[in-house]
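Chemist: A predicted structure for the sequence below; I have some questions about it.
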Amino acid sequence: MAGIFDCEADGPPDGGSRDLIGRSWESAELSRLLKRSRLVTVVGLGGAGKSALAADAAHRIARTCAPVVAVDMSGAHGVGQVFQALSRTSGDHETLLVLDNCERLLAASARALGQLLGEATGVTALVTSRRRLGTAGEAVLPLGPLRLDDAVRLLALRARQLGVRLSGGEEERVTAGRICLRLDCLPLAIGLAAGQLTGHTPRELLVRLSDAEASLALSGGPEVPERHRTLRHCHGRSHELCLAQERLLWARLSAFGGTFTRLAAEKVCADEQLPVEAIGHALDGLTAQGLLSRVNHRAELLRMPRTVQDYGAEWLARLGEETRLLERVLLWSRGLL
């Protein structure tokens, strides 16, 4: 990671965002998809940077003098508001429509976009959501966490924007890397952590983050949207989007402390409330939101990000199941379950 603290936020040569660090491949892939499909959805865990990637693509297209209409759907509460938002788009010209944060109204957004794209042949839609729309012709770009070096560069940039310059010494670079790993290398979490560096050294911050409560309580200023005000807010929004069995499985999976197999999930988590035959579907639902990820692209081996575990563990304790699930994980690890 040598030298990354010294890297300025110089934008790429093609005029991309100066703050969009570590997303060169994703940016290029999004540009390619927008040329091939009239409906592209960027999906991923809350805080992964979907909105920033979409905004970067929109700015690139706007610089070509093509019309761009951007609509934040986070405040929409019904079908009528979805259609009202989409009515701002004219199909008479080549137009990019950006619908940001569609996850709370997926069905309504899919229906409205299907109608719009059928009538307005000049419109291309770019959607961000924690789940895909699931409509015909939809191209999907999954967005995961940053690579570690890029995450550390982003932490240094966000800290410098707040007037804190990291020294670049070996110990501080390692500490910064551990902070980013603790926060799953999520851009949102890294930005919130950088805000804490105005009052704490990196080492002090890392110690604070060893406490799950402290990591979930990382907060931004009033300019941060409420859904991203803390990691607890961010993961809480995903929790609201889950089905009841997905929420229960999320809580129980937190007992594994990271990586587990689908078979282990069935053996440890199944009971009358959560039948074994329902677990596969619930695992797929959590994976679709980025709350679980496949390890080395192996469908049978799954991993839950650390801060997602923290949130699930809070619910597990709230449900009164913490001791029972930890005991079952221990029995499973010893081959006794």
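Modeler: Great, that's in hand.
Chemist: going forward, measure contacts and count neighbours with C-alpha atoms only.
Modeler: OK.
Chemist: Could you pull out the buried residues of the host helix or strand of residue 141?
Modeler: Residue 141 belongs to strand 139-142 when assigned by DSSP states H and E. Taking 16 or more other C-alpha atoms under 10 Å as the neighbour-count basis, strand 139-142 is seen to contain the buried residues 139-142.
Chemist: Over to stretch 128-147?
Modeler: Taking 16+ other C-alpha under 10 Å as the neighbour-count basis, stretch 128-147 is seen to contain the buried residues 128-133, 138-147.
Chemist: got the contact list for the residue nearest to the spatial centre of the chain?
Modeler: For the chain, the residue whose C-alpha lies nearest the mean C-alpha position (C-alpha atoms, centre = their mean) is residue 45; its distance is 2.4 Å. Contact partners of residue 45, counting by C-alpha atoms under 8 Å, 6 or more residues apart in numbering, are 130, 143-144, 289-291.
Chemist: swap the cut-off to 10 Å and go again
Modeler: By C-alpha atoms under 10 Å, 6 or more residues apart in numbering, residue 45 lies in contact with 129-131, 142-145, 186, 234-235, 238, 286-293, 305, 308.
Chemist: With residue 158 instead?
Modeler: Counting by C-alpha under 10 Å, 6+ apart, residue 158 makes contact with 19, 152, 164-165, 187, 190-195, 197.
Chemist: can we see that at 6 Å?
Modeler: Listed by C-alpha atoms under 6 Å, 6 or more residues apart in numbering, the contact set of residue 158 reads residue 194.
Chemist: before we go on, here's another structure to hold up against the first:
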Amino acid sequence: MDHAPHLPDPLDGLLGRADELRALRRGLARERLVTLTGTAGIGKTRLALAAAATAAGSPAGGPGARAVRLVDLDGLLDADLLACTLSRALGLPDRPGISELASLGLGLAAGPVLLVLDGCERLAGRGAATVQYLLGACPELNILAVGRRAVGLAHEHEIVLGPLAEGAATALLALRARRQGTPLPLRGSGRSDALPLCHLLDRNPLAIGLAAVQLGELSPRRLMAEIARPSGLLALQGRTAGGEAEPARNRSLRASAEWSHDLCTESEQLLWARLSVVPAGFDRAEAHRTCADELLPGHRLDTAWEGLLDGSVLLADTVGRGRYRLPALLRAYGREQLRRLAAGRHGDGSAESLRSHY
């Protein structure tokens, strides 16, 4: 394997992520397996690429460059095929007479390598075992796993990425709007419009980028009114900084939410839908009081709760200790799913009827 860093170029830099980038670099310097997790659209891949680019030129802990390889696991449908998928993506030769996994290990043991696995939520079960084997077989291998849930191995160092700070969120909105040919001043009335818009978007970088695309046709206040409508947030779509290279799930907020939804079990999907009409800042006891029934009994609800936490669907609320919330995008998608489920069981499926029932 050569040492050329096969990495996409993060076009916008990393507005407001300096502390997170330092934390990620420190983790990569100290740990063999680092996982960067967070909710849909929060900017995990962009941050990982910035950290990997640094590792490619100046690895921690030794002289010389470290080979950096990025593998997107979007198309991995079965974790049992991880070794084959990695071998093909990395262009490793076939080695007759030995297993695909052993061959992969030999290919990655040739020198210092940082392997970036984007989409590590696909690694449950056998995929995690493959990662464990590679770390044992390749002493100079480091893995940066990026996704909505951790790999689930011992000694895994997890870093959770949260929303942008207010200043960084408004700066990103202005930058993306300017690239669309729509200057957005951040002083006076411009800031008074930009800041509430960013809060409505949960200070989520993907949502901000897609909202900026609309600012060529809509004023910030009109856009806020559109987003506040039922499913208005989910309607945001367009091409952001990644252009043609952007994954399909990043070209609309609905596609991004659907990606997370498809990764959930049936019980997790049902709990997600029901929690979407519970006021933000709830705890597990409130979830039991409002969401449990014969379809979702207590023990099944607890399992689904843990799954939503692990999958970055349910987040700790910074306002109150022991409280939780759904991000704005996932709350909007959950309400849409609950209306669909409830329309067949409880009449019109309106928000008020859903709140009174659940």
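Modeler: Happy to help now that I have it. A quick note: this is a predicted structure, and the numbers were derived from the prediction, not measured.
Chemist: returning to that earlier point: in the second structure, what range does the helix or strand following the strand holding residue 141 of the first structure match?
Modeler: Using DSSP H and E, the helix or strand that directly follows strand 139-142 of the first structure along the chain is helix 148-161. Aligned by TM-score structural alignment, helix 148-161 of the first structure falls on residues 166-179 of the second structure.
Chemist: now that stretch, how far from the centre of its chain.
Modeler: When C-alpha coordinates are averaged (C-alpha atoms, centre = their mean, to the nearest Å), stretch 166-179 of the second structure and its chain have centres 20 Å apart.
Chemist: And stretch 263-282 of the first structure, by the same measure?
Modeler: 25 Å.
Chemist: whereabouts in the second structure does it align?
Modeler: Residues 285-304 of the second structure are where stretch 263-282 of the first structure aligns, with TM-score structural alignment as the criterion.
Chemist: Quick one: end-to-end distance for that stretch.
Modeler: The stretch stretch 285-304 of the second structure measures 14 Å between its terminal residues, going by C-alpha to C-alpha, to the nearest Å.
Chemist: contact partners of that stretch?
Modeler: 267-268, 274, 358.
Chemist: make it 10 Å
Modeler: Contacts made with stretch 285-304 of the second structure from outside it, assessed by C-alpha under 10 Å, 6+ apart, are listed as 264-275, 277-278, 284, 305, 307-308, 310, 323, 355-358.
Chemist: now swap in stretch 233-243 of the first structure and tell me
Modeler: Contact partners of stretch 233-243 of the first structure, identified using C-alpha under 10 Å, 6+ apart, comprise 45-47, 103-105, 130-131, 188-189, 216-217, 219, 225-228, 230-232, 246-250, 282, 285-286, 289-291, 307-308, 310-312.
Chemist: ok, now with 8 Å
Modeler: In contact with stretch 233-243 of the first structure (C-alpha under 8 Å, 6+ apart) are residues 46-47, 103-104, 130, 226-228, 247, 285-286, 289, 308, 311.
Chemist: Next, the buried residues of that stretch.
Modeler: Burial within stretch 233-243 of the first structure, assessed by neighbour count using 16+ other C-alpha under 10 Å, is assigned to 233-239, 241-242.
Chemist: Could I get the full set of strands for the second structure?
Modeler: In chain order, the second structure shows strands spanning 33-37, 67-72, 113-118, 141-147, 157-160, 315-316, 324-325, with DSSP state E as the criterion.
Chemist: Which elements pack onto the third one?
Modeler: With contacts taken as 3 or more C-alpha pairs under 8 Å, 6 or more residues apart in numbering; DSSP states H and E, strand 113-118 of the second structure sits against helix 44-57, strand 67-72, strand 141-147.
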